[in-house]
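Participant: Sequence unavailable; structure follows:
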């Protein structure tokens, strides 16, 4: 165990494709997915080498090349793992992709107010101002706003309120991308503070709004400053539909590439399956690895957050039902223009082969 944890992270490279080496690219959100562990250990590169392929990190490209494709999937030979809102938007309105795996975490998010606010729960926020981020970048789906809006509406419903009972305040965000990095852990290490003190959090702190939606990890970071408190936490409910907030996490790949390079897709999944099984056997060590690529305040917080996470990709009916719920919300609220059948999007044959050969 110590050997693998002490091993230096493999250097990310961008090898030039040759007639002997097929090129694949990857991008992963800062979420609790097995792919994040597989790439930190170099297992995806290892599995791809076995089938004569190489791997490069999309966000290692200059920001004008690597930022928007992370959301739109408009990049040849790309694997994407993470939040499902960009993945749904990419499939609906951008490019043909195939869904090859789903995982999920039971967090759902929180509603946060200032610590000095007398409101003990969301019901006491009737007539108050809820801040929602609004991207100034029309070239991509506003996934951050969609996640927050869904969370706010869920919280209001639980409190017996409606959207009309509160004021929604837009908080502009430039949303033009940021830097490049050799690998995800390098990219997110630079952004950890920004992912907690978002424009909405700063607006809340300044008194410009009274409440915001925040993911579980971000809310912990805010609360520990002493300036904020949580008045709703969806993770405390057994209702799985309240956890559909950019989750289940979707692992997708460009369809043409997948059909022409089945062995590469299976190899990528094999690495993720390997990482999922390692995480199940090594949760403490896994928390240390995942902390590099996510943004809970500490390794201990990360360990607590992944306690009930099943990292093994599946395409179960329950997870696909979660995708359907997310997609219906996105279509209804205008974040996505076109609808599609998630069962047609999903192809479990690649995962079946990966499981059989792992």
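Facilitator: Yep, it's here. Computed from a predicted structure; not experimentally measured.
Participant: When you work out contacts or count neighbours from here on, use the C-alpha atoms and nothing else.
Facilitator: Will do.
Participant: Can you say which helix or strand has residue 24 in it?
Facilitator: Using DSSP states H and E, residue 24 falls within strand 22-28.
Participant: how far does the lengthiest helix in the chain sit from the chain's center?
Facilitator: Ranked by residue count under DSSP state H, the longest helix found in the chain is helix 262-281. Mean C-alpha position of helix 262-281 versus that of the full chain (C-alpha atoms, centre = their mean, to the nearest Å) differs by 18 Å.
Participant: try stretch 210-229
Facilitator: Computed by C-alpha atoms, centre = their mean, the separation of stretch 210-229 from the middle of its chain amounts to 19 Å.
Participant: Just the buried positions in stretch 36-56, please.
Facilitator: Within stretch 36-56, the residues that count as buried by 16 or more other C-alpha atoms under 10 Å are 36-49, 53-56.
Participant: and what of stretch 56-69?
Facilitator: Neighbour counts over stretch 56-69 (16+ other C-alpha under 10 Å) mark 56-61, 63, 66-69 as buried.
Participant: what's the helix or strand for residue 293?
Facilitator: According to DSSP H and E, residue 293 maps onto no helix or strand at all.
Participant: take a look at this one as well, against the first:
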């Protein structure tokens, strides 16, 4: 094997940090292995592997909707890590709206975007975001009016926010740094701050928890490479804890947002939450997401999350790092 691939979403990821620092290339260069990003090659080369994961040598750190979808469709991927990062999930309304709590969403027109893509994760995010907010008042999606809105070509909620501005819908779900900036442009305000809710289950969505997946064929052929890749991600997450200024710079580059968007979306302690694990809590939260997606028709077949997870590569990565620290290598 002379080439590995990685892909990540435009959000905080250990993969993005490791790539920015040049550590992935540095790790594998002595083996004559090139490490390439799908985000840095022409679309014809990248194809739709970010969503389908139909590429043996690919490491993916991104939203769980496409990851679960790929597994549900029969792609032999394995879940090797999970992160949980708060990303400013909120329900927005117009500035003149009286809505400021979940119970007031009852009967409102909630924007549900529609995108012509293989797996419409934007739609899935909106539905689960609204479901999480409504659940805090003992309500469900059936208690509101789900209103389809044509999503903008590149997502980022412009279609939904324009519908909100024009009075075609009453509320929009958003998340992340670009959403902070978009909300300001459209004059939208926060009605429900999902990040402020005590119950983590209300914030389960595409990025919470966020999976790291690899293909079973790569694990079968070169488990050592998988462990080494994960070891680099662990070190990148460790490094981020004590580098808030550098992390902010990387997040700006990864998300495409400015200082205001990054500061508004990510907590000061974001650098402490990039670590990978496969804890029972995170697996249970991902299983909650899987059940929601299957019930809403996003997954053709159920995914047994615990059977999908393989803890061995992460355990091997930690053992590798411990050995390197002992020997000073």
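Facilitator: It's in. Owing to the predicted nature of the structure, the values given are computational and were not obtained by experimental measurement.
Participant: What does the superposition give as a TM-score?
Facilitator: The TM-score (TM-score structural alignment, normalised by the length of structure 2) is 0.89; 318 aligned residues with a C-alpha RMSD of 2.2 Å.
Participant: Relative to structure 2, and after superposing, what's the average distance for the strand holding residue 24 of structure 1?
Facilitator: Strand 22-28 of structure 1: mean distance to aligned residues in structure 2 after superposition is 1.0 Å, counting by mean C-alpha distance after the TM-score superposition for structure 1.
Participant: which residues sit against that strand?
Facilitator: With contact meaning C-alpha atoms under 8 Å, 6 or more residues apart in numbering, strand 22-28 of structure 1 is reached by 17, 35-36, 52-59, 70, 77-82, 184.
Participant: I'd like to know which of these are part of helices.
Facilitator: Short answer: these in helices (DSSP H) are 35-36, 70, 184.
Participant: Any chance of CSV for these, columns distance to residue 281 of structure 1?
Facilitator: Shown next, in CSV, are those (distance: C-alpha to C-alpha, whole Å):
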residue, distance to residue 281 of structure 1
35, 16
36, 16
70, 31
184, 23
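Participant: quick one: which of those is most hemmed in?
Facilitator: Using other C-alpha atoms under 10 Å as the neighbour test, these are led by residue 35, with 31 neighbours.
Participant: can you tell me which residues contact the alignment partner in structure 1 of residue 52 of structure 2?
Facilitator: By TM-score structural alignment, residue 52 of structure 2 lines up with residue 72 in structure 1. Listed by C-alpha under 8 Å, 6+ apart, the contact partners of residue 72 of structure 1 are 86-87, 89-90, 94-95, 140.
Participant: Could you point out the member of the residues you listed that lies closest to residue 350 of structure 1?
Facilitator: Set against residue 350 of structure 1, the nearest of the contacts of residue 72 of structure 1 by C-alpha to C-alpha is residue 87 (18.2 Å).
Participant: Does that closest one lie in a helix or a strand, and which?
Facilitator: Secondary structure assignment for residue 87 of structure 1, by DSSP H and E: helix 84-93.
Participant: Report the aligned residue range of structure 2 for that helix.
Facilitator: Mapped onto structure 2 using TM-score structural alignment, helix 84-93 of structure 1 covers residues 64-73.
Participant: buried ones in the matching stretch?
Facilitator: Residues 64-72 are the ones in stretch 64-73 of structure 2 that count as buried (16+ other C-alpha under 10 Å).
Participant: What's the match for residue 249 of structure 1 in structure 2?
Facilitator: Residue correspondence to structure 2 (TM-score structural alignment): residue 249 of structure 1 is matched to residue 210.
Participant: these two touch, right, that match and residue 62?
Facilitator: Yes. Residue 210 of structure 2 lies in contact with residue 62 (C-alpha atoms under 8 Å); the separation is 5.9 Å.
Participant: Could you check how far residue 43 of structure 2 is from residue 215 of structure 2?
Facilitator: For residue 43 of structure 2, the distance to residue 215 of structure 2 equals 21 Å [C-alpha to C-alpha, to the nearest Å].
Participant: do residue 187 of structure 2 as well
Facilitator: Residue 187 of structure 2 is 43 Å from residue 215 of structure 2, by C-alpha to C-alpha.
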